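Asks: model the structure of this input:
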Amino acid sequence: MLAVGLVVIIKVAYIATVKRDYWMDVASRLVRDSVDVKPIRGNILSCDGRLMASSLPEFRMFMDFKAGGDDNETRDSLWEAKVDSICMGLHDIFPTKTAAEFKRHLEEGRAKGSRHWPVWRGRVSYNTFSEVKQLPVFNLSANKGGFHYEKFNARQRPFGSLAKRTIGDLFGAKDTAQFGLELSYDSILRGKMGKISRQKVRSKFLDITIQDPVNGADIVTTIDVNIQDLAERALIDELKLVNGNVGVAVVMEVKTGDIKAIVNMTKCADGEYYEIKNSAVSDLLEPGSVFKTASLMVALDDGVVDTTYTVDTGSGIWDMYGAKMRDHNWHRGGYQVLTLPQTLEYSSNIGVSRIIDKYYGKNPEKFVQGLNRIGIREDLKLPIVGYAPPRIRMPKKNSRGQYVNWSKTALPWMSIGYETQVPPISTLTFYNAIANNGTMMRPRFVKAVEKDGQVIQEFPPQVIKQRICKEKTLREIQTILEHVVSQGLGKKAGSPSFKVAGKTGTAQISKGLSGYKSGTMNYLLSFVGFFPADAPRYSCIVCIQKPGLPASSGFSALVFHNIAEGIMAQSLKLDVADARDSLSIFIPEVKSGDLVAADYVLKYLGIDAYKNWSLSPTDGHPIWGKAEWSPKKMTLEHKPACADNEVPDVTGMGARDAVYALERRGVKVKIYGRGKVTHQSLPPGHRIRKGDRCTLKLEI
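Replies: Purely as a prediction, here's the structure:
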């Protein structure tokens, strides 16, 4: 016993000294220290808590054709027996690639003896990954079958491209923020990395946690999904109608400065409109006539004029220090003599510029100081990468008292929105202050940070200027802006249901060094205002850039009208009992589709419908079926749903249910007409392939 013990001690000493370096090298190959563990990125939520961006797992799938050793006969025989079944299964999951193509691809990897051969080139969702993992061989452990994967936290937007440029995106391969709120609040959303130590025991690595990852927090934005969708549809419809190149629409809540919707559309090479650039905060263009409100506010606030002041605009053309200034109706003889309010109502270039030139021509510094005072030059310091503050230059003199950056024509043209650069968001903030009784609010995009359902940080509304002008000036400007819509050039923005106030604007867009005379002219058409004018709740700006004529600010005013009426309609509180009419048919006609929704409405109308189902949609999914209607009886008949890879029968459905039923299966849909579906181009039961499109014809 003593001799054995002595031998053990000597051996231990030998290993610990002479062989120490060798065994330390072996240990280093079996242990990996400080391996990063990525946290889950926080969500971006709408103002009412709906997901606008979220991290969901995605997977890349690989095969190790040497799993279990180089001479594994069991593995090879199993692969040869199941390879055809595997390839057929992959074809069913990825129909764009045939089973034969899958087999050639996998056999190539097997011939090369690859240990990391991609089963599919791109990332797949968890559901697709789960289907692949059920296939033969792939359902074995990585050590036996060779199927293994890499997991990523991919960013998904449940509402698609809605507010994409403001919400932001990630570089997919790096999982790093690109732009928008994703980039501005990256430190909050990202969380903190964790650390693990990985030690190899036999043929497996065991993970030993050193530091747990800290998942990112959620940010709650001010975006209202319903208003955002409404504004986007209204703007795109008009852009297509007038062949616009760029369109911007921003909706702000008057009291808080909350941005409820922000749309930035650019026409791309395929003729469709996408969010490419956040033009609302970054476009530095000459604003045009919407700037006239600021000019006259300075004059009224300084007391150099009042609302009874009159100005001669002549026949619509006026010489301004050798340059010709024109009103939009110069070819019809102009406006002659106008009162100060009428210069805004009819958007007279000559009227506004003559007033400003008369009282500030010899002291332009005072005018620009007035612009500072009312807040139109304010740097809003927005948390959006790419934001550009307004550029309105201040006159400067040299030592001899001569202006070095100023000319006699600068002030007249500046007063009507040229020789300045103001992004749409700054113009809207100024008009929002007018609606908010003179208090200027900083535009707010994020109102809170949440973690595990608890608010951990709030971003309250911020006041930039408590008062932008005198009370008397404010009331006069509010009244004039209301008259612009009720009796001036902004009538298209008005509504018979509520009062609207605002200002139209049309500006030529200079083409850099080519100036304003370089062939086809581009125009910036704007309307900015607030509603309801007597108790403002929302302010809104719409800007459309388009080439050539016709170029009317009425295009933007019409978009404003559609947005305003849509928002106000969402606020209506109606009693469902008012829907009953003693002179009409008592039982309304019901379209096929989601029977749960139909049954819900019928119950609240006090109408009992015969049903052949008693299912409870506790999982939130609709119950599909047909509605059989007669003036005295309503039958809601449940029909079994078709397979997810087959086209369903959507005839008789409304547009909403039909589009949902098709697009959830990956089919792109185009709709013509209105009412209910009477024809579908892809027949029911058609096996769905990637890229399939279905045209629906609707009739009343």
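Asks: going by C-alpha atoms from here, please, whenever you check contacts or count neighbours.
Replies: OK.
Asks: can you give me the strands for the stretch 151-300 of the chain?
Replies: 169-171, 176-179, 194-201, 204-211, 218-221, 246-253, 259-267, 273-274 (DSSP state E, counting those that start in this stretch).
Asks: what of the stretch 451-600 of the chain?
Replies: 454-458, 463-465, 501-509, 522-531, 538-547, 593-594.
Asks: I have a second one here; can you model it like the first so I can compare?
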Amino acid sequence: YYRADPALFRNWAVSDLYEPGSTFKPINVAIALELNAITPETVLPDEGRIFVGGWPIQNNDYSQRGGRGALTIPQVLAYSSNVAMVHMMSRIPARHYYRYLHRLGLTEKVGSDLPFETAAQLKPPEQFMNYPIEPATTAFGQGFSLTPLHLVQLLGAIANGGEMVTPHVIDGLYDENGQLQKRLKQRPPRRVFSQRTSQAVIKMLGEVVRSGTGKTAQIRGYRLGGKTGTAQKAIGGTYGNLRITSFVAVFPLEQPQYVILAVVDEPKGDDAYGSTVAIPIVRAVTESLITIEGIPPSHPEELRHVAAPASVSQ
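Replies: Now for the predicted structure:
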């Protein structure tokens, strides 16, 4: 055991930092709603490509699609528009934006009972507030880093109606008779979003799966919300052609019980995106949960099949 490579024991879901990309956009939408910078009916421009502080920012499909014009907030998430997200978060003073990110723990550890946790990393406040490119890139999930577990916690806060809880895998210490001997000390839940904001974002995540980049996550008879992510991978402080793709889902959409996240580090192929690589993983896990937990369909009419009676010959 002691001769094993220590790297084999690393749980990168709690120890490795990564830039979440577009899977962080729902969190930013929630922040903008809470700070009254937008409403769900707000319309934002999407030129396809803009410059912030001299730096170009463009949508992933800019070269094929160009700008999409005016977008509602649900459409911003459904199309995963980087440009519209920059416009949205620019409505918030950088100091207020930074304060909210800090409140969400983006400079801290999650605080679970899992070992070797790594704290999220956000740029220093002076840099964030004095350089417009920092809040601009944060608007679409780049320029800062967190662990996969931390992103699950944040999406869980939206699924929980705005209350953020500390995730745990251990309830306490039990003896051989199943009697609880010591309960794990847990942080009390704390409200980070209003119920109204959470419900609005959940509804938008449902639209992403219904008609946006998450359409391939649909499961007949059920409803789930989700967000794809395809982020450039930073190595040595610079971005190259390597990617981290991901998909995060909230299920069931009507009464969320699960947040499911798949992160794929450096997928291969030109068609490697969150929608093509990560969604199949989350969909498979969701289908397994439906079977294991016996979750009934919310739309059973989609599962009904009408069969014609077989003819009888004598």
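Asks: and the strands of the stretch 451-600 of structure 1 as CSV, adding distance to residue 15 of structure 1 and mean neighbour count?
Replies: Formatted as CSV, these follow (distance: least, Cα to Cα, whole Å; neighbours: other Cα atoms under 10 Å):
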stretch, distance to residue 15 of structure 1, mean neighbour count
strand 454-458, 55, 12
strand 463-465, 73, 16
strand 501-509, 82, 27
strand 522-531, 82, 28
strand 538-547, 79, 27
strand 593-594, 75, 26
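Asks: secondary structure element holding residue 450 of structure 1?
Replies: Using DSSP states H and E, residue 450 of structure 1 sits in strand 446-451.
Asks: now that strand: how far from the chain's centre is it?
Replies: Its chain's C-alpha centre and that of strand 446-451 of structure 1 lie 18 Å apart, by Cα atoms, centre = their mean, to the nearest Å.
Asks: same for that strand, what does it pack against?
Replies: Identification of packing neighbours for strand 446-451 of structure 1 by 3 or more Cα pairs under 8 Å, 6 or more residues apart in numbering; DSSP states H and E yields strand 218-221, strand 454-458.
Asks: average offset between that strand and structure 2?
Replies: With mean Cα distance after the TM-score superposition for structure 1, strand 446-451 of structure 1 departs from structure 2 by a mean of 1.9 Å once superposed.
Asks: mind listing what's buried in that strand?
Replies: Buried positions in strand 446-451 of structure 1, judged by neighbour count with 16 or more other Cα atoms under 10 Å: 446, 447, 448, 449, 450.
Asks: residue in structure 2 matching the second one?
Replies: Matched across to structure 2, residue 447 of structure 1 falls on residue 171, judged by TM-score structural alignment.
Asks: which residue packs closest to that match, ignoring adjacent ones?
Replies: With sequence-adjacent residues excluded and distances taken as Cα to Cα, 6 or more residues apart in numbering, residue 171 of structure 2 is closest to residue 184, at 5.8 Å.
Asks: who's in contact with that neighbour?
Replies: Taking Cα atoms under 8 Å, 6 or more residues apart in numbering as the criterion, residue 184 of structure 2 is in contact with 170, 171, 172, 173.
Asks: closest to residue 268 of structure 2 out of those?
Replies: residue 170 (35.9 Å; Cα to Cα).
Asks: help me confirm that the closest one comes into contact with residue 112.
Replies: No - between residue 170 of structure 2 and residue 112 there is no contact under Cα atoms under 8 Å: 9.2 Å.
Asks: out of the strands of the stretch 451-600 of structure 1, nearest to residue 375 of structure 1?
Replies: strand 463-465 (7.4 Å).
Asks: mind telling me what residue 509 of structure 1 corresponds to in structure 2?
Replies: Match for residue 509 of structure 1 (TM-score structural alignment): residue 233.
Asks: my guess is its match contacts residue 239, does it?
Replies: Yes - at 5.9 Å, residue 233 of structure 2 and residue 239 qualify as touching, with contact defined as Cα under 8 Å.
Asks: ok, and the closest non-adjacent residue to residue 62 of structure 2?
Replies: Nearest to residue 62 of structure 2 is residue 48, by Cα to Cα, 6+ apart, at 5.4 Å.
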